[in-house]
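K.L.:
Return atomic coordinates for the entry below.
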Amino acid sequence: MIRSELIQKAAEENPHLTLRDVERVVNTIFEEIVDAMCQGNRVELRGFGAFSVKKRDARQGRNPRTGEAVQVEEKHVPFFKAGKLLRDRLNGE
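P.N.:
Alright, predicted model coming up:
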């Protein structure tokens, strides 16, 4: 499912809201999740899962084409851990 499909589905289930209002709500939710993660905070949606940021230390890597050693800088990556209800539902429980 892509963002536009999510917006369309939410608009269908909430006929009292305009498509523009639903789009604004969805975009606001995503922006708040991104903003919280940029500040290093964890975002937990009970039953769905938790979004967090993991730090990857700098390391020595290899260029796969040449085999030459390259320095890979430290970076932060998004991480998602599914909640129990989501895992159970995916496994048919």
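K.L.:
contacts, neighbours, all on C-alpha from now
P.N.:
Fine.
K.L.:
Would you state the strands of this protein in chain order?
P.N.:
43-45, 49-56, 59-62, 69-72, 75-82 (DSSP state E).
K.L.:
could you redo those strands as JSON lines and give each row distance to E12 and mean neighbour count?
P.N.:
Shown next, in JSON lines, are these (distance: least, Cα to Cα, whole Å; neighbours: other Cα atoms under 10 Å):
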{"stretch": "strand 43-45", "distance to E12": "23", "mean neighbour count": "14"}
{"stretch": "strand 49-56", "distance to E12": "25", "mean neighbour count": "15"}
{"stretch": "strand 59-62", "distance to E12": "49", "mean neighbour count": "12"}
{"stretch": "strand 69-72", "distance to E12": "46", "mean neighbour count": "12"}
{"stretch": "strand 75-82", "distance to E12": "26", "mean neighbour count": "12"}
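K.L.:
Here is a second sequence; please produce its structure as well for comparison:
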Amino acid sequence: MNKSDLIDAMAADAGITKAAAKKSLESFLGNVEKSLKQGNRVSLVGFGSWSVSKRAAREGRNPQTGKTIKIAAKNVVKFKAGSDLQNSVN
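P.N.:
Modelled structure (predicted):
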């Protein structure tokens, strides 16, 4: 399922227009992104939670040349599925 499929499904399930569903989805995604940028965790009980963790700088290897390269430190977004979501998939 891609973004437009999700918008269509949301509009059909909620009985709203596709434009309203798109606006709702973009608002949700924007607020999750803003919260994660601030270093906060976003939790939806039963569905899952998003968090940001720091990945330290490290050395890696270029697989073509075997040369050692430096990989910079960065923040990584993690998602952990909630128990309800996990149980519904299995």
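K.L.:
After superposing, what score do the chains get?
P.N.:
Here the superposed chains carry a TM-score of 0.94, computed using TM-score structural alignment, normalised by the length of structure 2; 90 aligned residues with a Cα RMSD of 0.9 Å.
K.L.:
how about the strands of structure 1 in a markdown table, adding distance to E13 of structure 1?
P.N.:
Below are the strands of structure 1 laid out as a markdown table (distance: least, Cα to Cα, whole Å):
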| stretch | distance to E13 of structure 1 |
| --- | --- |
| strand 43-45 | 21 |
| strand 49-56 | 23 |
| strand 59-62 | 48 |
| strand 69-72 | 46 |
| strand 75-82 | 25 |
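K.L.:
and of those strands, who's closest to M37 of structure 1?
P.N.:
The minimum distance between M37 of structure 1 and the strands of structure 1 falls on strand 49-56, with 6.3 Å, by Cα to Cα.
K.L.:
Now do the closest one: distance to the chain's middle.
P.N.:
Relative to the centre of its chain, strand 49-56 of structure 1 is centred 9 Å away, using Cα atoms, centre = their mean, to the nearest Å.
K.L.:
against structure 2, where does stretch 40-50 of structure 1 fall?
P.N.:
Aligned by TM-score structural alignment, stretch 40-50 of structure 1 falls on residues 39-49 of structure 2.
K.L.:
Okay then, goodbye and thanks.
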